[in-house]
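[1] just need the structure, nothing else, for what follows:
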Amino acid sequence: MKYFNFLFVILLVTLWACDEDTPESTSIKGDSGITYDESFSRWENLKLKNGTSYVYSVTSESWTGYRSVTTLTVTDGTVSQRSYQAFSMNNPENEEVVYEEWTETGDSLGSHTAGVPLFTIDDLYETCVKDYLVVDESNNSLYFDTDASGVISLCGYTPDNCADDCYVGINIQAFSWVKDE
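    Below you'll find the model as predicted:
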């Protein structure tokens, strides 16, 4: 009987240690006050209400004045269009100039190397929790935030002691629903 109790305790400890597949960092709250888990739950509910067609834009910026915007259109849960614009600063006028621009649809989807991958918001939630919120918090600053409705808008990290352009992750500038036809 003592042997059985010992095995039972070992089993409980093992199950408790392996209880969660998601990192503790899913409890990180941004300015919105919403955690990753809460946001993902809201996202699932919003899809039931609004459908799976939407448009979102992801930005990337550098201290050098470089900036890019990738806009993805998702129709019925599948990326149907990807547009990209890259900007630089034209000095001494200090005005932003477009130096690359394109749009992909149909068979051309994914044909350019610039821009963010052909990800749906579902893909971004998965990437967030599997690639960004799992980095070592003792060597990185983790970030997670949502828009007003609770949809992911920021997820990533910055390595400690990094000087410039160190953010690794997702930065959604705009999101809007498109009514399914």
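[2] please make it C-alpha for all contacts and neighbour counts, starting now.
    Noted.
[3] would you mark the buried spots in the helix or strand hosting W102?
    Using DSSP states H and E, W102 sits in strand 95-105. Neighbour-count burial for strand 95-105 flags T103, E104 (criterion: 16 or more other Cα atoms under 10 Å).
[4] can you list contacts of the following helix or strand past it?
    Once strand 95-105 ends, the next helix or strand along the chain (criterion: DSSP H and E) is helix 121-127. Here helix 121-127 makes contact (Cα atoms under 8 Å, 6 or more residues apart in numbering) with F40, I152, I170.
[5] the strand holding W102 - contacts with which helices or strands?
    Counting contacts by 3 or more Cα pairs under 8 Å, 6 or more residues apart in numbering; DSSP states H and E, strand 95-105 is packed against strand 78-90.
[6] surely V97 and N90 touch.
    Yes. Counting by Cα atoms under 8 Å, N90 is a contact partner of V97 at 6.3 Å.
[7] related to what we said a few turns ago, now the contacts of helix 121-127 as JSON lines including neighbour count?
    Formatted as JSON lines, the contacts of helix 121-127 follow (neighbours: other Cα atoms under 10 Å):
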{"residue": "F40", "neighbour count": "19"}
{"residue": "I152", "neighbour count": "27"}
{"residue": "I170", "neighbour count": "23"}
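[8] secondary structure added to those residues, as a markdown table?
    Shown next, in a markdown table, are the contacts of helix 121-127 (DSSP: H, G, I helix; E, B strand; the rest coil):
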| residue | secondary structure |
| --- | --- |
| F40 | helix |
| I152 | strand |
| I170 | strand |
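[9] columns distance to Y125 on top of these, output as CSV?
    Formatted as CSV, the contacts of helix 121-127 follow (distance: Cα to Cα, whole Å):
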residue, distance to Y125
F40, 7
I152, 7
I170, 10
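[10] wait, which of these is closest to W102?
    Of all the contacts of helix 121-127, I170 has the smallest distance to W102: 20.9 Å, by Cα to Cα.
[11] the spatially closest residue to T73 that is not a sequence neighbour sits in which helix or strand?
    Nearest non-adjacent residue to T73, counting by Cα to Cα, 6 or more residues apart in numbering: V55, 4.5 Å away. Using DSSP H and E, V55 falls within strand 54-61.
[12] now the other sequence, so there's something to compare against:
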Amino acid sequence: MEALKTFGFSDEECNNLIGHSSNKDKRLAMTIVNNSEWRRLLNLKKKAKRTEAHTQFMLEYLMAGVIRSGLRVRNVPALFVEIQKFLEKLCQIAKRCARDWMILIVETAKEVVVVLNQEMLELEEKLRCMNKLEEAKKKLEEINAELHDFEDYWMKKKTDKLKKDTRWYTQEKAYLYLISNYYQE
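    So this is what the prediction gives:
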């Protein structure tokens, strides 16, 4: 309360902001509560979209047979042939583990999306009960517009990463092909 007074709020305004007002007019406190609920709904929707997009891209990586850059293992040439064979086997094991890890991430993300959707439905129902139908409809349209912009941004970011990873992966394959030909000679 003291912090609010330093910004020039009167005692009555401080009580309204905090929600402890004994006056009839509590619109300001209600607005703050409603905005936080709307912001929470928007954040839940963003999190759900992000998780769905992440799941979709992981599935695309799995279908293409490409391991994500954070899970990728590179094989470097070794001095002795025996060590090189051991490293190749170790890399194959690591790649299988990475694919299993990606599958686990996808399954977990699907469960998270279900939980987030349930939370969103509960919160939307709560907000519909709290506000007039017209206000709720207007806010939901604003949230959906902001969500659409966010989804466009996220998809662009992920496709750029996918292009970069695909480019890197093809270069690595070419590099490994050159190394394998060198050792065969």
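[13] care to give me the TM-score?
    After superposition, the two chains reach a TM-score (TM-score structural alignment, normalised by the length of structure 1) of 0.27; 78 aligned residues with a Cα RMSD of 5.2 Å.
[14] so the strand holding W102 of structure 1 versus strand 78-90, what angle?
    Angle, strand 95-105 of structure 1 to strand 78-90, by axes from the mean of the first three to the mean of the last three Cα atoms, to 10 degrees: 160 degrees.
[15] what sits up against strand 95-105 of structure 1?
    80-90, 110-111.
[16] out of those residues, which is nearest to T14 of structure 1?
    For the contacts of strand 95-105 of structure 1, the residue nearest T14 of structure 1 by Cα to Cα is G110; the value is 43.4 Å.
[17] got the contact list for the residue nearest to T73 of structure 1?
    T71, L72, T73, V74, F175, S176, W177, V178.
[18] from those residues, which is closest to N50 of structure 1?
    The closest of the contacts of V55 of structure 1 to N50 of structure 1 turns out to be W177 (Cα to Cα; 7.0 Å).
[19] in structure 2, spot the helix with the most residues.
    Among the segments of structure 2 that qualify as a helix by DSSP state H, the longest is helix 133-184.
[20] ok, W177 of structure 1 to S41 of structure 1 distance?
    17 Å (Cα to Cα, to the nearest Å).
[21] looking at these two, which one has more neighbours?
    Legend: neighbour count by other Cα atoms under 10 Å for W177 of structure 1 and S41, higher for W177 (16 against 13).
[22] could you tell me how many residues sit around S176 of structure 1?
    11.
[23] where's it, which helix or strand?
    strand 168-177.
[24] just the buried residues of that strand, please?
    Across strand 168-177 of structure 1, burial judged by 16+ other Cα under 10 Å covers V168, G169, I170, N171, I172, Q173, F175, W177.
[25] returning to what we had before: would you list the contacts of V55 of structure 1 in CSV and tack on distance to Y157 of structure 1?
    Listed next are the contacts of V55 of structure 1 as CSV, based on distance: Cα to Cα, whole Å:
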residue, distance to Y157 of structure 1
T71, 22
L72, 23
T73, 26
V74, 26
F175, 21
S176, 25
W177, 27
V178, 30
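[26] closest to D145 of structure 1 among these?
    For the contacts of V55 of structure 1, the residue nearest D145 of structure 1 by Cα to Cα is F175; the value is 13.7 Å.
[27] T73 of structure 1 versus that closest one, what's the distance?
    Using Cα to Cα, F175 of structure 1 is found at 10 Å from T73 of structure 1.
[28] try D145 of structure 1
    Using Cα to Cα, D145 of structure 1 is found at 22 Å from T73 of structure 1.
[29] and the residue nearest to the spatial centre of structure 2, what element?
    The centre of structure 2 sits closest to R50, judged by Cα atoms, centre = their mean, with a distance of 3.6 Å. Following DSSP H and E, the helix or strand that holds R50 of structure 2 is helix 27-64.
[30] which elements pack onto the next helix or strand after that helix?
    Counting by DSSP H and E, the next helix or strand C-terminal to helix 27-64 of structure 2 is helix 81-130. Counting contacts by 3+ Cα pairs under 8 Å, 6+ apart, helix 81-130 of structure 2 packs against helix 27-64.
[31] now the helix it packs on against helix 133-184, angle please.
    30 degrees.
[32] in helix 27-64 of structure 2, which residues are buried?
    For helix 27-64 of structure 2, burial by neighbour count (16+ other Cα under 10 Å) applies to 29, 37-38, 41-42, 44-55, 57-59, 61-62.
[33] okay, and the nearest residue to N171 of structure 1 once chain neighbours are set aside sits in which element?
    Nearest residue to N171 of structure 1, sequence neighbours excluded (Cα to Cα, 6+ apart): L154, at 4.7 Å. Per DSSP H and E, L154 of structure 1 falls inside strand 152-159.
[34] distance check, I105 of structure 2 against E141 of structure 2.
    32 Å.
[35] ok, these two, which is more surrounded?
    Taking neighbours as other Cα under 10 Å, I105 of structure 2 and E141 compare with I105 leading, 15 against 12.
[36] in contact with the more buried one, which residues?
    Neighbour list for I105 of structure 2: T55 [criterion: Cα under 8 Å, 6+ apart].
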